[in-house]
Structure formats: structure tokens, C-alpha cells
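Peer 1: Here's a sequence, model it:
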Amino acid sequence: MVTFFEASLDTISVHHMGNPTQNEMYALSDYPLELKDELMPKLLMQYFLTPFEKTNEVYHLMHSSGDLELNEIHHFVSRVFEDKSKFHEASELIAKYLYKVSNHPKIKSGELYIAYFKKVQIEGNQLDAIGIFKSENKETYLKVYPQQGGFGLDYEENAININKLDKGVLIFNIEKENGYKVVVVDKTNGAHDAAVYWKDEFLQLKIRNDNFNQTNNTLGVYKNFVTQKLDDEFEMSKADKIDLLNRSMKYFKEKDTFDMDEFTGEVIGNPDAIASFKTFKNQYEQEFDTPIADSFEISANAVKKQARVYKSVLKLDKNFHIYIHGNKELIEKGFDDDKAMNYYKVYFKEEA
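Peer 2: Next up, the predicted model:
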């Protein structure tokens, strides 16, 4: 999705972010960072841009009122794209705004980097981009060096691992009227309120409803329907649920285009269950304001992503795991009265 073979780091400013709820202040630098050698820009490019090579979701900046001009980040980056001499001033305003919305006690302090890149590629276009990155987690590193015919050992505390970007966003200078093209990284773990502030409070993002997200959302909604809703209305075994998940994944892997009626007919089959699924989908669309089309081109990347979380494992106590990949008619469930235990009978032709 994002590549940077020809990209260059033009300007970067660094500030420190505290947490206002912990009575920690922020510290702003007076001028952009001066990069004194050729290696530092390369290391920073690796740190900032490499995590975006695997991103597929594209977002837009938005505002809950519907007025994009009220999105602070949109306003700040627009000023820079129009006049790059305002870069450092805008970086200070971005830092102050992030501090303002960092209003959860579990949000960690750290360094904030605002960078201006040239020739970063997204979806075939080489564009200028503004990156905003925050480092929150520090590590200790050992350093080994030659010393008097042998080696010495030292360490450095509170150092940054350039292979682990905590938070980052790239805002590309295209589609300004739609909220720009935006890709985001957020490795936060912890309290929900602390986790959502980067995307929801600070950036105010809305995911672009393209084929990737149509595919991803449909598979996600269907998985939730099978695992959470079907039990309320139908009596189904776990093996039957796994079969429904496997059939849906098979459909998405084999088809080029999704068709709602075709999918529900081939995968679900039961008219009552089909009606229940469509109701479940409509509720999702209304709750998250995310329409899912009845027909769209299937994204192979989205299918690959969802395949990682589609479970086809039947866990039996702590003794056995049965992986179900194909015909569910080859597995039967029963109950042994003498042992007072459930059992599964599995049919196969040969052992691998």
C-alpha cells in the first residue's frame, strides 16, 4: 500500500509530550531538528515508514459535525501543504493539540515527531506527506565495544527501538476536500479510553469505504453473526458453526465479486438464518454508520487478513483439538451413556 523507495525526509521537528492528568507538561523545541549526517535520515525513515508497508486501510480526516474545516489536524496540515515555511509553527500547534486531548491517566508520555516527506507512494501516486509519530515505550540496550585487547560492555537506558513504532500517521497531499488520504499505525495496548485517543480524539478518522473495507467488514460482520448471534435463534453445534465460517471463507477465496443473495444462498442456505443475518448486518450499518454494499469486488488482502482470525479449531477439554477444514458430514457428535461424556466420531481414508 505504502512504499518509499524514492522518498526523502525533508524536515522534522521533535517535541516532548506529557500527560496533563498526571500534571506533566509538554516541551516544545524552538526550531526543526538538524540532521548532521547521512545515516540519521535513513534510520528515521526506517523507523517511521517501514510499519506502513503492511497497512491496507485508508482513512480520511473528518469531523463529527460534518464540517471538515473544524478538524484541527486537517487545518494544520493544510497550512503546511500550502506554505512549507509554516512547518515548524504547525508542528508546535499539533503538539499542543495532542496534549489537549491526552486526557486519560494511562496515556504515556513520550516524544512527538512531526516530519515532512517527499515522494512517498500510495496507490500508485508519489506525493508529499506529513507524518506525525509518537514514541511511548523505551528499552534498554547493551553496547559491546573493543577495549584494551578485549571488549567492554555498557548499556543505554530509555532508548528507542527503531523497529517498534508505537503510534504514527501519514497524511498525503491528495483529496484535501475528502479529508486527505491517511494511513495510521497504533500499537497501543491497555485501557480502551487510552487506546482510542490517537485515532478518535486526536486525528478524528473515518475509514474509507473501498473494496478492502467492504470485504473486511462483511467477513467481520458474518463472523460475529455466526459466533455471537446464531445461538440466540438456532440450535447449532460448534462444528456446524465452524462449517459456516469455512464455507464463507471458501466463497471469498474463490469468487472475484461478492453478491449478497448469492453468498447467503450458497453459504447460509436456511431462509430464516438468511433473514436473521441481513437484520444483523443492517444493525451493524446503522450502529457504526458504515454501509455494506450488496455487491462489490472482493479484496484478496482483506480476505487474507480475516483468514487469520477465522477459527476452524474445535477444542475438546484440554485433551484434543480438532481442525475442521472441509466436509462437516465426516464428523459426528454423540453422547456415551456409560462414560457420561460427549464424543466426536471422525471419518477419514488415510493418515498423513
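Peer 1: okay, CA-based contacts and neighbour counts for the rest of this
Peer 2: OK.
Peer 1: residues near residue 228, how many?
Peer 2: 10 (other Cα atoms under 10 Å).
Peer 1: tell me the contacts of it?
Peer 2: By Cα atoms under 8 Å, 6 or more residues apart in numbering, residue 228 lies in contact with nothing.
Peer 1: can you tell me how far it sits from residue 53?
Peer 2: Going from residue 228 to residue 53 by Cα to Cα, to the nearest Å gives 33 Å.
Peer 1: Over to residue 332?
Peer 2: Counting by Cα to Cα, the gap from residue 332 to residue 53 is 45 Å.
Peer 1: Not counting sequence-adjacent ones, nearest residue to residue 138?
Peer 2: Nearest residue to residue 138 in three dimensions, chain neighbours excluded: residue 158, at 4.7 Å (Cα to Cα, 6 or more residues apart in numbering).
Peer 1: Hmm, residue 76 is touching residue 93, no?
Peer 2: Yes. With contact defined as Cα atoms under 8 Å, residue 76 reaches residue 93; the gap is 7.5 Å.
Peer 1: For residue 344, pull up the helix or strand it's in.
Peer 2: Following DSSP states H and E, one finds residue 344 within strand 341-346.
Peer 1: same question but for residue 13, I mixed them up
Peer 2: Here residue 13 is assigned to strand 8-17, by DSSP H and E.
Peer 1: go on, residue 279?
Peer 2: Going by DSSP H and E, residue 279 is part of helix 271-288.
Peer 1: Give me the helices and strands touching that helix, please.
Peer 2: helix 211-224 (3 or more Cα pairs under 8 Å, 6 or more residues apart in numbering; DSSP states H and E).
Peer 1: which parts of the helix it packs on are buried?
Peer 2: Going by neighbour count (16 or more other Cα atoms under 10 Å), the buried part of helix 211-224 is 211-219, 221-223.
Peer 1: cool, stretch 161-177 as well?
Peer 2: 165-173, 176.
Peer 1: rewinding a little: can you classify the residue nearest to residue 138 by secondary structure?
Peer 2: strand (DSSP: H, G, I helix; E, B strand; the rest coil).
Peer 1: list the contacts for residue 16?
Peer 2: Here residue 16 is in contact with 26-28, 109-112 (Cα under 8 Å, 6+ apart).
Peer 1: next up, for comparison:
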Amino acid sequence: MIFALEAALDQLAIHRIGNPLQDERYVLSDSTIALTDELLPRLLMQYFLSPYEKVNEVYRFYHPSDDLNLNEVYHFAKKIFEDQSTFLENSRQLAKQLYEVSNHPKIKSGELYVAYFNNVQIEGELMDAIGLFKSETKETYLKVFPEKEGFGLSYEEEAININKLDKGCLIFNTESEEGYKVAVIDQTNRNQEAQYWKDDFLKLRVRNDNYNQTANVLGVYKQFVTEKLDEEFEMSKADKIDLLNRSMKYFKEKDNFDMDEFGQEVIGNEQGIASFLNYKKSYEDEFETPIPDSFEISDAAVKKQARVYKSVLKLDKNFHIYIHGNKDLIEKGFDDGKAMNFYKVYFKEEA
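Peer 2: Predicted structure coming up:
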């Protein structure tokens, strides 16, 4: 968890990043922003840091060659941490690097804010952090003000909504040899071209802690049930929903995950267990993300995954059946007279 109650904004530089494929250039500042106004730093802190209150994932910088110094953002951030007097020059280098990777025609131009913070809390520790933030979305605001015997009305175009951070990255000055602790936000990451922020510019990979281990197992198991099982077994959608419900129940009730226990209690079929283990191994190999056979379960990861675990059986456009409990109380059949499938549901009383 990340908290900014004791945080302070120490330095700030702003640069303009265009899109090279649109014949746009970058514009670099020659000085940092003077933070003399009392209100402005508070507004900036809200804009930069408040979105991180709900961020749990922690990433690390990496490079395919395993030489971290070849990761440009890591390299320039490390220089700033080692000598804060180099902040402005290295912020300019970071801006140039972002411009170099903005090579998709749909990437929007915008401002890059490079900030230096003191006393940002992550995982219970206060430490310095470097923030990289890009604003891409501009809005129009109305302004109402007293005038004569009533009010006047005007507007501000191309303004920034401080409650909508487009892209952000916080680099914490800890564990530098492992790639630092890094938290990232990408609110516009809806299309492939938007991946440039995390993948091309920052070059991040998820830290393999209990939060990500929990999320990975739940995510891989969900994909296995919804996409893979049909290739090897004949299963109704109700059976699949039951398997998903049982896995979520396991993670909500247990403090620690154990792969053997999970297989027996949730899947309950030796052939199905073997199939899941093979599927998990393929995921680990493809994404280079090992999942241990046992780890402490993260409640935060379970809550997040529970939002995307579906327990709804959709029947044409007429009915939705929510299956939360005993799957044996629902039966599927076929009516020859109507030439239609049906479900029979058993219950004791209506709510």
C-alpha cells in the first residue's frame, strides 16, 4: 500500500513530449518549477499521488540482457537518487527517452512531469521517490465569478483535471540492485499503442510477491477453467461456475496456498489436476513468471480478482442464473417437446 500523508514535493520539472510520427518535437525546460505558492503543491500532490492509494502491485525495472543499467529509466533515476543536484538534467534525459519510444501514430502528445518526493510511504516504510507523470487528456472548464450586480461566466480550454491522472510511475529509493520498487498507473491503457508507457518506456515486470502470486494463480486458474477445460473434458457452464466458486471460496477461507491441497479440494479430479499443472507450467514458461507451490494468500489480491470472477449463467436473452452455492441443486435437461434445453433449480424458500 502507498500513502502520501507525510509526503512533500521537493522538486518538479515539466517537459513537452510530442509524437515523432506526427512531426511533433519535444520541448525541454531549462529550469525546475518554483513551488512558492501554498496551494499549488497541494493540488499537484493530489493530482500525482492520490491515485496510488488503491494500487497494490509492485513492479521492478528490468532489461532483457539482465543488465539493469541498460534500462534507461532505471539508469537516469539512479543518477538522481545518487546526486539530487542532477535532477533537472536527468529529467531532460527521461523526457528524450519517452519521446524516442512514442513511435505509434495514435500516441497522444502531452506534458511529462518529473517530480522528486520526500517521505512517501510504501509497505510501511517512508522513503524518497521519483515520480514520472504524463498528461494526455485535456478538458474544458467553466469559471463563474462575481461581476457587477451578478455573475460573469468564462471558460478554460485545454485544462487538466487533477482527479484524472493519465499515466504515472513512482520509483522508490529502495532495493536498487533488484530494480527498485516501482508502482505504475496507466488509465489510458486500452489499446496496444498505449502499452508503450509500461513496456517500452519503463520496461517493468511484476515483483513476484504474495500479492502477485495470489493474483497469478487465480488468473491462471480462471483462464484454465473458461478456456482450456473444454478441450479435454465435457463440462456444462454450471460446472465451470462451480469450479470458479470453489476456488474463490478456497482463497477466501485459507491463510496460505498449497498447490496439492488446492488440487484436491477445488478440482478434485486427478486428470483435471494434471491438466491444470501443465497449463500453469505453460504460463510460467511463456511469461517467465514462476508460481511457487505454496505462499501466503494476499487478501487484497483476492478482493480484486473476485470482481472479475463470474458466477452468472446466461440463458439466451431471457434469464440470468446466479450460482453461489451447491451446484448439485441445479440440473440441466432437454425438453423434446419444446426442443429446448432447460435447468431445474431446487430451493426451500424464496427471499
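Peer 1: Could I get the TM-score for this pair?
Peer 2: Taking TM-score structural alignment, normalised by the length of the second structure as the basis, the two superposed chains have a TM-score of 0.99; 351 aligned residues with a Cα RMSD of 0.8 Å.
Peer 1: re the thing from before, and of the buried residues of helix 211-224 of the first structure, the nearest to residue 272 of the first structure?
Peer 2: Residue 272 of the first structure has its nearest neighbour among the buried residues of helix 211-224 of the first structure in residue 222, at 15.1 Å by Cα to Cα.
Peer 1: Quickly note the distance from the residue nearest to residue 138 of the first structure to residue 139 of the first structure.
Peer 2: Distance of residue 158 of the first structure to residue 139 of the first structure, given as Cα to Cα: 5 Å.
Peer 1: Same question for residue 3 of the first structure.
Peer 2: For residue 3 of the first structure, the distance to residue 139 of the first structure - Cα to Cα - is 28 Å.
Peer 1: Repeat that for residue 162 of the first structure.
Peer 2: In terms of Cα to Cα, residue 162 of the first structure sits 11 Å off from residue 139 of the first structure.
Peer 1: Check residue 118 of the first structure too.
Peer 2: Counting by Cα to Cα - residue 118 of the first structure and residue 139 of the first structure are separated by 30 Å.
Peer 1: And residue 168 of the first structure, by the same measure?
Peer 2: On the measure of Cα to Cα, residue 168 of the first structure and residue 139 of the first structure end up 19 Å apart.
Peer 1: Also residue 246 of the first structure?
Peer 2: Shown here: residue 246 of the first structure relative to residue 139 of the first structure, a distance of 42 Å by Cα to Cα.
Peer 1: picking that back up, helix or strand next in line after the strand holding residue 13 of the first structure, which one?
Peer 2: Criterion used, DSSP H and E; the element after strand 8-17 of the first structure is helix 39-49.
Peer 1: for the stretch 1-150 of the second structure, what spans make up the helices?
Peer 2: 39-49, 72-82, 87-101 (DSSP state H, counting those that start in this stretch).
Peer 1: Residue 11 of the second structure: which of these is closest?
Peer 2: Per Cα to Cα, nearest to residue 11 of the second structure of those: helix 87-101, 8.1 Å.
Peer 1: and the closest one, what other elements does it pack with?
Peer 2: Checking 3+ Cα pairs under 8 Å, 6+ apart, helix 87-101 of the second structure ends up next to strand 8-17, helix 72-82.
Peer 1: got those as TSV, with distance to residue 249 of the second structure columns?
Peer 2: Output for these, formatted as TSV (distance: least, Cα to Cα, whole Å):
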stretch	distance to residue 249 of the second structure
strand 8-17	42
helix 72-82	40
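Peer 1: The ones you listed: which one's closest to residue 37 of the second structure?
Peer 2: strand 8-17 (12.4 Å).
Peer 1: what's the mean deviation for the closest one versus the first structure?
Peer 2: Comparison of strand 8-17 of the second structure with the first structure after fitting gives an average deviation of 0.4 Å (mean Cα distance after the TM-score superposition for the first structure).
Peer 1: residues of stretch 18-28 of the second structure that come out buried?
Peer 2: Buried residues in stretch 18-28 of the second structure (16+ other Cα under 10 Å): 18-20, 26, 28.
Peer 1: Ok, stretch 265-275 of the second structure next?
Peer 2: For stretch 265-275 of the second structure, by 16+ other Cα under 10 Å, it's 266-267, 272-273, 275.
Peer 1: May I ask which two of those are separated the most?
Peer 2: Of all pairs in these, the most separated under Cα to Cα is 266 and 275 at 13.6 Å.
Peer 1: which residues do those two both contact?
Peer 2: Joint contacts of residue 266 of the second structure and residue 275 (Cα under 8 Å, 6+ apart) do not exist.
Peer 1: Return the mean post-superposition distance for the helix holding residue 279 of the first structure against the second structure.
Peer 2: For helix 271-288 of the first structure, the mean deviation from the second structure after alignment is 0.3 Å (mean Cα distance after the TM-score superposition for the first structure).
Peer 1: same for the helix or strand following that helix, what does it pack against?
Peer 2: Moving toward the C-terminus from helix 271-288 of the first structure, the next helix or strand (DSSP H and E) is strand 295-297. Packing partners of strand 295-297 of the first structure (3+ Cα pairs under 8 Å, 6+ apart): helix 211-224, strand 257-259.
Peer 1: Quick one: residues in contact with strand 295-297 of the first structure.
Peer 2: 211, 214-215, 256-260.
Peer 1: can you rerun that using 10 Å?
Peer 2: Outside strand 295-297 of the first structure, the residues within contact range by Cα atoms under 10 Å, 6 or more residues apart in numbering are 210-212, 214-215, 255-262.
Peer 1: One more: stretch 190-203 of the first structure?
Peer 2: 60-63, 71-74, 94, 97-108, 134, 167-169, 182, 184-189, 204-206.
Peer 1: Return the members of those residues classed as buried.
Peer 2: Counted by 16+ other Cα under 10 Å, these give 60-63, 71-74, 94, 98-99, 102-104, 106-108, 134, 167-169, 182, 184-186, 188, 204-206 as buried.
Peer 1: Now do the SS call for residue 185 of the first structure.
Peer 2: Residue 185 of the first structure ends up strand, using three-state DSSP.
Peer 1: That one and residue 48 of the first structure: what is the separation?
Peer 2: If you go by Cα to Cα, the gap between residue 185 of the first structure and residue 48 of the first structure works out to 10 Å.
Peer 1: shouldn't residue 78 of the second structure be in contact with residue 94?
Peer 2: No. Taking contacts as Cα atoms under 10 Å, residue 78 of the second structure lies outside contact range of residue 94: 11.8 Å.
Peer 1: Report the set of residues contacting both of these two.
Peer 2: The overlap between the contact sets of residue 78 of the second structure and residue 94 (Cα under 10 Å, 6+ apart) consists of residue 72.
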